[in-house]
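Colleague: predicted model, plus sequence, below.
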Amino acid sequence: MSVEHSAAHAEQAKRGAFSSRRVFILAAIGSAVGLGNIWRFPYVAYENGGGSFIIPYLVALITAGIPFLLFDYAMGHRHRGSAPLSFARLRRGTEGLGWWQVAICFMIAIYYAAVLAWAVSYTIFSVNKAWGDAPDAYFFGEYLQAGDPGVTASVVPGVLIPLVVVWVGVLVIMLLGVQRGIGATAAIFIPLLVIAFLILVVRALMLPGAGVGLDALFTPNWSALLEPGVWAAAFGQIFFSLSIGFGIMITYASYVDRDTDMTGSGLVVGFANSSFEVLAGIGVFAALGFMAQASGVAVSEVATSGIGLAFIAFPAIINEAPGGALIGVLFFGSLVVAGLTSLVSVIEVVISGIRDKFDLRRRTATAVVVAPAALLSLVFFSTTSGIYVLDIVDHFVNRFGILVVAVVSVVVVAWVVRALPRLADHLNLTADLQVGRLWVVTLGALVPVVLTIVLIQELWAVIDEPYGGYPMWMLVVFGWLMVVAIAVAGFVAARVPWREGTSLADPSVPDSEEIS
């Protein structure tokens, strides 16, 4: 064994690794399958052509989702580092892109944990339907104690306690490491999630009116295929649901053995994620069909997405459905499991970046990251104003944080560094299904154009009508300033020197081929 190979092996052992390709795939699926699969996709499909939406959705998956997923895989697998280290090894001047992604993940983790805490509470509430006959009033009133939009310091014990539980669970998982923590969690929870959700779907399909809901979801509106907005919605959904473009898949790919087929793994993860989205659509709309029939209204009257679907519509369904407690436990339990595997992946991006930069032990880096994240999460999202801050931060960080850094990253790598052919060659070293010029052209041209169109649409929507009707100062502070601060923090972090002895050379090529 050469000295270089021994050094690389020692560094990988120090960073941690997944024990097998199967564990990596489960972890990647766990990151991709999150709350958005369950509460966002069904409504997006319903609003954008129903059954006909599957066509632009599959086109988006094949032409943008999987190519970008493979881009992330190639970056992490070739450069064997966190997002910042992988970009630094690509070219020193691009390191700030990696820290920009780290900052986004840190922000997401802070508020994502709060939604997970709500789901924990509602899993318990489902047993005796604690929300009573008015789920809407209960969620915003008795549970969140939300008043008028603003910022308060009034703590809500019912949110604080499960939020502490969530962060303790995350801390334990992260302390256990890449394989014993992240890998083992995915290996246990992803099969559990699939089983629980299959039971939920079967139970929902047995409800009176389920067929009405499925008709509403899958009846095709072929004319929708002529609308540019429908195609933009498809590309946006694929992008948001695959956990691509903000460091997660770069980080996970760096923990995979050199001989792993990354192209095949990407196809498995991409289609598994989309399959779960379709499954979620069936379960959700079967339940909404029952609700519509029980209420004597059209499905359009009860169809919704996001927080409204999970914490208002579904409790209303549970109140009316036979065996509602079981449906509630399965639904909210699925949210907990899907949310936890996604939250773990998000926080790992930050821990991995900090470890690589400062040569910290895993326990130290975990404490350095999780402690302030948990503190900020508790300060902002366990209060009576938490729901409003969360809504604004989530909207802006997804639209103008993740989308922007994704577009900038792929444009820089494709057109400034011109590294896509090199990354394609790396993927092909171990791939059964080879990527070639089509992948390079798709990623370098089609993906940036489509994502830019989605970004412009989102920007126009916010300019045309201030988001959510919130006070402008809240949108500025928790929206625009937050987005700018994340980007600035990323490039400031890139100015901090690396730990002594860190090799910023590309570990996949001889010195003569390194990118300066």
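Modeller: It's in.
Colleague: for the rest of this, base every contact and every neighbour count on C-alpha atoms.
Modeller: Fine.
Colleague: list the contacts of V450.
Modeller: The contact partners of V450, by CA atoms under 8 Å, 6 or more residues apart in numbering, come to 232, 235.
Colleague: pretty sure it is in a helix, no?
Modeller: Yes. Counting by DSSP: H, G, I helix; E, B strand; the rest coil, V450 falls inside a helix.
Colleague: check it against this one:
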Amino acid sequence: MTGSLNIMKAEKESTNTCNITDKFDLNEITSQNTDGTSFTSSSSIKLQVTAEKSMFQSAIGGIISCVGGAVGTGNIWRFPRVLASNSNSGGALTFYIIWVLILFFWSIPILIVEYSLGRFTRNSVPVAFCKFFGQKFFWLGAWMVTVVFFLSCYYPVVLGWCIYYFYISCAYPLPKTEEEGLAVFNNFAEQSYWPVLTQFLAVALTGICLAGGVKWIEKANIILVPLLLFIILFMFGWAITRQYAEIGITFLFTPSWSTFKSPTLWIAAAGQNAFDTSSGMGIMTTYSTFMSRDSRIVSYSFLIPIINNLVSLYASITIFSTVFSTIIQTNPTVTRSAVVKLIKTSGPGSTGLTFTWIPVLFSKFGLFGRILCALFFLCLVCAGISSLLSITQIGVLAMKELNVSHRLAVAIALIASAIIGLPSAIYLDFLTNQDNTWGYGLVISGFLFCLLVIVYGPNRYRRVLINEFGINDCHLSIFWVPLIAFLVPLQSVALLGWWMYESITTDPKWFHLNWTSLLTTLLEWFVALIGLFILNWILYRTNILSKALNKAHGFDPYNPATYENTDEQMKYNSTINKKSINIDDITICTQL
């Protein structure tokens, strides 16, 4: 068949329509076969069109910006700190083993659900859940938005640290010892109000991007993200060749089997995997709403998290090699236990580990190292902003589908984030509490994605939303069904139950209200759920949810007529030249 495509105006459809501007109507695609017959499909090529978003000017710009959204402070700051907090003097290999296992048997199966859910429904997470469960279960999807919102409240604080360290790298000599590095971090994070200023600066930069578009961040990322990856590799190569670095590497790859039975270690590894890969966050569900049916989501679900976790691995080796090398050169008689203890005292929960030691590493290069250090933190700022954009956009999209304007949704998300994030900027203990509470909350989010698949039918989900709906994608094996239906939800329930039991039996103050107690975490979750139940009731009673579903994009998973026999032209290799469409009039979001 030849692909002779003619674009003609058509009526909007109720279930599978696109957002359009005044300058471009939803089009019906007519394709002519070689025998002279023709067929039409108004949903053949679905462009996510909106006048409110900016687009990337090139495919490479979109890809690199997505890399910037994936690789950021979660890899370079959070992973080494979580690794340090969950290791003892025996070694850290046990954490690595659990971390890799959870990647393949928890994160990747959930990511497949996220990608396919967004691509099929083309809606925010809460509205997508309503399509499967009904309006009374809006709160299930809203839980994920809530968890990610609280993450977005303290994330600008860490991003603000990067901004501050970029400033001191330019204005002051770098610290040369661990004492100097700790002093710089403590004076900044615990004994001044600099974190508040830099937090608001980070929120303001994010607001500019969300309100005014992402074209400038794309242009910056095309230069800064590859530069960041180059500097990380350079740091890695330099760190592992330093004297005594092999002792740090040996520590990282030595198992401490006694920690294997610690539920805290397992749930920390699961939470870190969620941070590394964005599994359970709803970020990939949001991104994939802009994907066409020929997007290779199964391939993305494997390739992107593996590459992302490799960056975390390199970052941890770099940090620990630097720590052991510097300390042993300063004090050759120091023991491994003493080094591990020092690592854990770099701020509450090792929050200052990376910020303490990266400048110390670069100080060994003199002026060249100072320039590299400034570039490193500048690149990390840009990548961090990309990540914060992704996190914030989840809530913005959810509000927009409830008929809140784009700019108002951005304002609400950022103002609330800045206010609720203030305690994290002032008190490191509060930041550590938020990081742990909502990091553990991601495990619940992962379970809810599994619940959606189980209720719909795992094999049916695999067939309808992935294998049959996708075009030119890898075939998802039947092996995924027992993973998502049994193993992944069992892991989530077992980890949370095990962690609660261990907390109750080992911590005599678990029922006290302090930053690290089990009761505090459960109380925060309970308050969030009560708020979501109330919000769900209000939206249901006022018919706001009903209106959101009536104008929802995408397809109905329980109505085959909305998704069968669509996009026929793509199956016959018919194409449309997107360059012929004026991108100033419409926007095709190509985040992924």
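Modeller: Structure's in. What do you need? Note that the coordinates shown come from a computational prediction; the quantities given were computed from them, not determined experimentally.
Colleague: care to give me the TM-score?
Modeller: Overlay of the two chains. TM-score (TM-score structural alignment, normalised by the length of structure 1): 0.82; 497 aligned residues with a CA RMSD of 3.8 Å.
Colleague: need the counterpart of P109 of structure 2 in structure 1.
Modeller: Counting by TM-score structural alignment, P109 of structure 2 corresponds to P67 in structure 1.
Colleague: what sits against its match?
Modeller: Neighbours of P67 of structure 1 in contact, by CA under 8 Å, 6+ apart: 439, 442-443.
Colleague: swap the cut-off to 7 Å and go again
Modeller: P67 of structure 1 is in contact with 439, 443, counting by CA atoms under 7 Å, 6 or more residues apart in numbering.
Colleague: the host helix or strand of it against structure 2, how far on average?
Modeller: Taking DSSP states H and E as the criterion, P67 of structure 1 maps to helix 66-79. Comparison of helix 66-79 of structure 1 with structure 2 after fitting gives an average deviation of 0.9 Å (mean CA distance after the TM-score superposition for structure 1).
Colleague: C-terminal to that helix, what's the next element?
Modeller: By DSSP H and E, the next helix or strand past helix 66-79 of structure 1 is helix 83-90.
Colleague: what stretch of structure 2 does that next one fall on?
Modeller: Using TM-score structural alignment, helix 83-90 of structure 1 corresponds to residues 125-132 of structure 2.
Colleague: list of residues touching that stretch?
Modeller: Contacts of stretch 125-132 of structure 2 (CA under 7 Å, 6+ apart): 121, 137-138, 140-142, 282, 285, 398, 549, 556.
Colleague: if you rank those residues by neighbours, which is first?
Modeller: G282 (31 neighbours; other CA atoms under 10 Å).
Colleague: pull the number of nearby residues for P42 of structure 1.
Modeller: Here the count is done by other CA under 10 Å, and P42 of structure 1 has 25 residues near it.
Colleague: SS state for it?
Modeller: Three-state call for P42 of structure 1 (three-state DSSP): helix.
Colleague: just T40 of structure 2 next, same as before
Modeller: Using three-state DSSP, the structure places T40 of structure 2 in strand.
Colleague: kindly provide the distance from I453 of structure 1 to L61 of structure 1.
Modeller: 17 Å (CA to CA, to the nearest Å).
Colleague: which strand or helix spans the closest residue in space to L61 of structure 1 that isn't next to it in sequence?
Modeller: Spatially, and ignoring its direct neighbours in sequence, L61 of structure 1 is nearest to I238 (6.0 Å; CA to CA, 6 or more residues apart in numbering). Element membership of I238 of structure 1 [criterion: DSSP H and E] is helix 228-241.
Colleague: ok so, going back, quick one: which of I453 and L61 of structure 1 has more around it?
Modeller: Neighbour tally, I453 of structure 1 and L61, criterion other CA under 10 Å: the higher count belongs to L61, 24 against 17.
Colleague: before we move on, back to that, out of the contacts of stretch 125-132 of structure 2, which are inside strands?
Modeller: Among the contacts of stretch 125-132 of structure 2, DSSP state E puts none in strands.
Colleague: from those, pick the one nearest I454 of structure 2.
Modeller: When the contacts of stretch 125-132 of structure 2 are compared for distance to I454 of structure 2 (CA to CA), L140 wins out at 14.3 Å.
Colleague: for that closest one, give me its contacts.
Modeller: L140 of structure 2 neighbours (CA under 7 Å, 6+ apart): P126.
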